[in-house]
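J.: Build the 3D model from these lines:
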Amino acid sequence: MRALMIGCTLAMVGAGSWSAVQAQTAKDAKAGPPASEVRYFNTLGDLLGELPVDTFIKETRQGGKVVSALLDVCYSVSTSSDRKDRFTIDLKIDGEKLSGSGQSMENKTPVTVSLIRKGGKSVSFDGKIMLGGHLTSVSSPDNSDVDEKEFQQSQVVDDDLSEAPKDFTQVSPQSVAVRVKRENFAELVKSLKGQNVQIALDSIATDCNALRSGEQVLRFFVDPARAPGLIASLKTASGVVAAGWTSGTYDMERAIRFAAGDWSQAGKLNRDKFTSALTTIAAKVMGAKPATSVWNDATGELTFTLKRPSQLAPALDLTETLEITALVSPDKPGGSDRLIVWLGVPSSKTTDETANPQLQFSESSGGEEESTFNDDDGMIKAVATELKGQRWDTDKATWK
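T.: Down below sits the predicted model:
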């Protein structure tokens, strides 16, 4: 009887152990393989020698083991060019060896990659990259990885494009930006022929952001009076993702807001009256005489010059010519009863305007020939007083 009880007890224990094993096995099967983790190395250095590059390696890991890797390299097509090309290579993993081949997006240049990956927390990549017929030795030590969130934050490019700004304190009324799909970019640029705009040359070159996002941002300057209509038209063009205003070249500390009433005629700025007032005020403050003035039909800017005796060498009777550019626009899109004038920083040139023969001078290597414009802020204050206007308070971000 006792033997029977012992046997039953052992059978029950055995059955219980087997059930536990089965339960654990089922649990393990349900849990499946380790979760994937994506990490990036985005400070790899100069992988292509002297060619400027923007590059990263994306790794997918399971249980700490690298199971896939992608090399993304955006690079200048030459050391003297702003135009970019890009290649992405899925790397074959064989222990520490990473290898792959492909071609670049733009020029279809063949690429072969052979790297050795070593390390744990700090990782090094060494090897060779063959781009076309050029072989580059790679040595990228001490790389730390980042997670998806941190990597994406590092890739954000702010183009400052605002489709509906509340006013022109953060964006410029003459600066327009258009985000367009790359396949439609060239056609969009060509469509601006005859529109009397000035295209920012650096915006037509393909950059890394355009190659990776598939969208390129074109920037140009246009008369503020024509900007709203042109933006509305561009929004309907093929491939355009967004169109609006962007930041410009003028400083808000040099801006004056004033009532439009006394300076308008038939709903538009009375350019002759405004030019006369502005040049007269500036000349008085600068101790100079008005010389020339011209409005740029493309950008809507007024450029005027003033002349005064140069103080560099009074005995030589030289003439200093000051050139000042101003931009005038309603203070917000859609029209307003207030205008803003932005005054550019004066540039200076000294010449001999006495009777022939005249002295010739080389350009100053230090920039402005006159060391400072002590009366420049005085000019802005005087213009603000004459226009009964307000100046921008940078600290409080409001008009004062």
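
J.: rest of the way, CA atoms for contacts and neighbours
T.: Will do.

J.: Please identify the longest helix in the chain, counting by residues.
T.: helix 2-31 (DSSP state H).

J.: Name the residues of the next helix or strand after it that are buried.
T.: With elements assigned by DSSP states H and E, the helix or strand that comes after helix 2-31 is strand 36-41. Buried positions in strand 36-41, judged by neighbour count with 16 or more other CA atoms under 10 Å: 37, 38, 39, 40, 41.

J.: How about stretch 66-75?
T.: In stretch 66-75, counting by 16+ other CA under 10 Å, buried: 66, 68, 69, 70, 71, 72, 73, 74, 75.

J.: Let's have the residues you listed in a markdown table, adding secondary structure.
T.: Supplementary listing: the buried residues of stretch 66-75 in a markdown table, determined by DSSP: H, G, I helix; E, B strand; the rest coil:
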| residue | secondary structure |
| --- | --- |
| 66 | strand |
| 68 | strand |
| 69 | strand |
| 70 | strand |
| 71 | strand |
| 72 | strand |
| 73 | strand |
| 74 | strand |
| 75 | strand |
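
J.: Could you dump these into TSV and include distance to residue 349?
T.: What follows is these, written out as TSV (distance: CA to CA, whole Å):
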residue	distance to residue 349
66	63
68	61
69	58
70	55
71	52
72	49
73	46
74	42
75	40
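
J.: quick one: which two of those residues are the most distant?
T.: 66 and 75 (26.0 Å; CA to CA).

J.: Here is a second sequence; please produce its structure as well for comparison:
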Amino acid sequence: MRAFLFSLLALLPATDLAFAQAKSATKSAPPAVETRYFATLDGFIDGADVILKEKRQGKTVTSAELDVCYAPSKTSDRRDRFVVPLTPNGQALTGTTQTLGSKTPVSVNLQQKPNGETFDFKGVVGIGTATHEINSTDNSDLSEKEFEETQSADESIAQAPKDFTAVSPEAVGIRVALEAASDFLKTLKTENVEVSLSSLSIGCDALRAGKLVINLSVDPERAASVIAKAKAFPGVSAAGWTNGIVDMDRAILFPAAGWRSGDKLDRTKIATTVTATLAQTLEAKLASANWDDVTGRLKMTFKRPSETFPALQLTEVITVEAQVSADKPGGSDRLMLWLGNPSDTTIDENAPPRLSLNDDVTGEEEAEPRSDGGAVAALAKELKGQRWDAESSTWQ
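T.: From the prediction side, this is the model:
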């Protein structure tokens, strides 16, 4: 028994030593490396979109990367970008690179200083011969998860929508690699489509993703074919339907029976019905009605006496567009008609000499759409159709 107790006592110093060593090792373990982001830096290059990514061990920056998307010229919407690895040295962050587009040399020399719970950045960024003084204060950093939540995911293209209640039947979106975009756009010259000019602007999101989303308008009856061809083009990663002109509040769902000629829309019958209904609700005479071969829209013009200064006998010209398509891709036994809001102008059609009129309405006046006299409801009745109920998200 005494021998056993003696053995236990002999072990105590070794146990204490091991515990002390473990405790010491715990205290001396280096802090974990984490990634932090500055998603916006005000007071940087004028109008630039800036992202600073840092790897830190405790409070020490071990590496950093500065991503800047900016306008090389104040008179142009064109964007260029540079991504520069920065070498930390105390509070200094320095590095050199060149812009990705114009290959202009770039140098960065920043000082990063804590300011309570935020950070200040001061220094100089040189792009070619231009020097930009940096003075950015009170910047909060984000964790990697927080930063990812601020980045918008591109979900605008529906490659296989169940119907056209969330996307528009004439609106096609195509995501293509930037290096392939020029060649792809050239192929559209023979496709009889309308390309959105604004979608050709290569912004910061496109530069960072390396992909451009090109938006097209096309006759709904040809949209599926255009999408299929686009998907086969090298560099295209997605093609499908997207948001367009259709406003569900002004849409009508009706049976296709009686409104087709073979496998095509009976556009003559549809135009006759739509224009006759609008002539009644607008209390105006039809002046013209034509189907656009590119977009597939029915463009209608009506005329009626203007109530502005009746003694002048002016004419009010009302323009309305409509679109008819299947209610979902791949064909259907139902059709969907969308009727646009009318727009109008006033002209003098009397014998010469005529008044030259400037339709100088203010922005507030333009914000309120012109009345169509209940045309959507009247058309729904004429077509024996249903209207979209936004609250229940169903046709009723």
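
J.: Quick TM-score on the pair, please.
T.: Counting by TM-score structural alignment, normalised by the length of the second structure, the TM-score of this superposition works out to 0.92. Behind it: 390 aligned residues with a CA RMSD of 2.4 Å.

J.: which of the buried residues of strand 36-41 of the first structure lies closest to residue 321 of the first structure?
T.: Closest approach between the buried residues of strand 36-41 of the first structure and residue 321 of the first structure, by CA to CA: residue 41, at 53.8 Å.

J.: The closest one contacts residue 54, correct?
T.: No - if you go by CA atoms under 8 Å, residue 41 of the first structure and residue 54 don't touch, sitting 11.5 Å apart.

J.: Could you measure from the corresponding residue of the second structure for residue 172 of the first structure over to residue 72 of the second structure?
T.: In the second structure, the residue paired with residue 172 of the first structure according to TM-score structural alignment is residue 168. Residue 168 of the second structure is 36 Å from residue 72 of the second structure, where distance means CA to CA, to the nearest Å.

J.: which one of those two has more residues nearby?
T.: A count of neighbours by other CA atoms under 10 Å puts residue 168 above the other of residue 168 of the second structure and residue 72, at 23 against 16.

J.: who's in contact with the more buried one?
T.: Residues near residue 168 of the second structure by CA atoms under 8 Å, 6 or more residues apart in numbering: 241, 242, 243, 244, 245, 246.

J.: rerun that using 6 Å as the cut-off
T.: With contacts defined as CA atoms under 6 Å, 6 or more residues apart in numbering, residue 168 of the second structure is in contact with 243, 244, 246.

J.: neighbours around the last one, how many?
T.: The local packing of residue 246 of the second structure (other CA under 10 Å) involves 22 other residues.

J.: Secondary structure element for it, which one?
T.: Here residue 246 of the second structure is assigned to no helix or strand, by DSSP H and E.

J.: All the strands of the stretch 51-200 of the first structure, residue numbers only.
T.: For the stretch 51-200 of the first structure, the strands defined by DSSP state E, counting those that start in this stretch occupy 53-62, 65-76, 84-94, 97-103, 110-119, 123-131, 134-143, 175-181, 198-199.

J.: Export those as JSON lines, with columns for distance to residue 316 of the first structure.
T.: Below are those laid out as JSON lines (distance: least, CA to CA, whole Å):
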{"stretch": "strand 53-62", "distance to residue 316 of the first structure": "53"}
{"stretch": "strand 65-76", "distance to residue 316 of the first structure": "50"}
{"stretch": "strand 84-94", "distance to residue 316 of the first structure": "52"}
{"stretch": "strand 97-103", "distance to residue 316 of the first structure": "65"}
{"stretch": "strand 110-119", "distance to residue 316 of the first structure": "64"}
{"stretch": "strand 123-131", "distance to residue 316 of the first structure": "61"}
{"stretch": "strand 134-143", "distance to residue 316 of the first structure": "59"}
{"stretch": "strand 175-181", "distance to residue 316 of the first structure": "43"}
{"stretch": "strand 198-199", "distance to residue 316 of the first structure": "40"}
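
J.: Can you say which of those strands is nearest to residue 47 of the first structure?
T.: strand 134-143 (5.7 Å).

J.: what number of residues lie near the alignment partner in the second structure of residue 379 of the first structure?
T.: Aligned counterpart of residue 379 of the first structure in the second structure: residue 375 (TM-score structural alignment). Residue 375 of the second structure: 20 surrounding residues under other CA under 10 Å.

J.: where's whichever residue in the second structure pairs up with residue 134 of the first structure relative to residue 104 of the second structure, distance?
T.: If you follow residue 134 of the first structure across to the second structure using TM-score structural alignment, you land on residue 130. Going from residue 130 of the second structure to residue 104 of the second structure by CA to CA gives 10 Å.
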